[in-house]
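**Q** Return a 3D structure for these sequence lines:
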Amino acid sequence: MSDNANPDPRGPTPQQRGEAAPTTQQMRTVGQRRRDAEQKLNQHLDEARHHNEQPCDNPEPGTGRAFGGEVDAADIAAIQNDDSITPADRVDLIANQAIPETENDDIRPGKGDA
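**A** Next up, the predicted model:
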């Protein structure tokens, strides 16, 4: 006698291996999740298109920022093209364009007015 419990030369079936096909409910769930994800993606893309259609030509004076909080690209380009600025200072200046410094220099916990 042979030690092989499955005499089929093609090998075990998926059910014998424990890899059953997904159920109808699982397929419906996957399909619904995919449709929801596509709908959400389309909504985000529409919002991005709408946001990009709004011109922002008038920067707020003295802030380096355009109305709405966007960083002024011309200021960033000027900082990047200025060879008299060290790379570290360039990073600091660009970061301050995106996130302006506050009055309080050090706002970390434990460094307050205690």
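**Q** C-alpha only now, for contacts and for neighbours.
**A** Fine.
**Q** Going C-terminal from the host helix or strand of N42, what's the next secondary structure element?
**A** Element membership of N42 [criterion: DSSP states H and E] is helix 24-53. Later in the chain than helix 24-53, the nearest helix or strand by DSSP H and E is helix 73-81.
**Q** The helix or strand just after that following helix - contacts with which helices or strands?
**A** Past helix 73-81, further along toward the C-terminus, the next helix or strand under DSSP H and E is helix 87-98. In terms of contacts (3 or more C-alpha pairs under 8 Å, 6 or more residues apart in numbering; DSSP states H and E), helix 87-98 is packed against helix 73-81.
**Q** Now do the helix it packs on and helix 87-98, the angle between them.
**A** Orientation of helix 73-81 against helix 87-98 (axes from the mean of the first three to the mean of the last three C-alpha atoms, to 10 degrees) gives an angle of 170 degrees.
**Q** Another sequence for comparison is provided below:
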Amino acid sequence: MLELLCKSLDYIEANLDQDMTIEDIAQSAHSSKFHYQRLFLMLTGSTVSEYIRKRKLTVAAQELAVHQTKVIDTASSDGSRRNELHNERKRSFRSRRQTASCVCGQFSK
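**A** You can find the predicted model right below:
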């Protein structure tokens, strides 16, 4: 059991900067998704998703401390589109706010 967990932790660490699914991780441990998640939770006390999220945050914190990089650069370097999504949300919010102010302006006259 512990060998399988160690194998999967090695897989997670090797692929931490990439998108991975629980199915991929379970397969690296030669286990089903259901069995692997139960085993992981039982042995570590956290879910697979929580573990990966915490590891990514730890790596990002280390990068910020050592390299003195900007937070936005570190956040977007994990392969996700966080910065782009944030900008899209801001544009969407501004658009809705402008629409709402136009509508409200019509009623205030």
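**Q** Drop the TM-score for these two in here.
**A** For this chain pair, the superposition-based TM-score is 0.29 by TM-score structural alignment, normalised by the length of structure 2; 40 aligned residues with a C-alpha RMSD of 2.8 Å.
**Q** Next, the buried residues of the helix holding N42 of structure 1.
**A** Residues of helix 24-53 of structure 1 include none that count as buried (16 or more other C-alpha atoms under 10 Å).
**Q** what do you get for stretch 39-59 of structure 2?
**A** Going by neighbour count (16+ other C-alpha under 10 Å), the buried part of stretch 39-59 of structure 2 is 39-40, 47-48, 51-52, 56.
**Q** could these be laid out in JSON lines, adding distance to S28 of structure 2 and secondary structure?
**A** Shown next, in JSON lines, are the buried residues of stretch 39-59 of structure 2 (distance: C-alpha to C-alpha, whole Å; DSSP: H, G, I helix; E, B strand; the rest coil):
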{"residue": "L39", "distance to S28 of structure 2": "14", "secondary structure": "helix"}
{"residue": "F40", "distance to S28 of structure 2": "13", "secondary structure": "helix"}
{"residue": "T47", "distance to S28 of structure 2": "17", "secondary structure": "coil"}
{"residue": "V48", "distance to S28 of structure 2": "13", "secondary structure": "helix"}
{"residue": "Y51", "distance to S28 of structure 2": "16", "secondary structure": "helix"}
{"residue": "I52", "distance to S28 of structure 2": "15", "secondary structure": "helix"}
{"residue": "K56", "distance to S28 of structure 2": "20", "secondary structure": "helix"}
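**Q** and these, which two are the farthest apart?
**A** L39 and K56 (21.4 Å; C-alpha to C-alpha).
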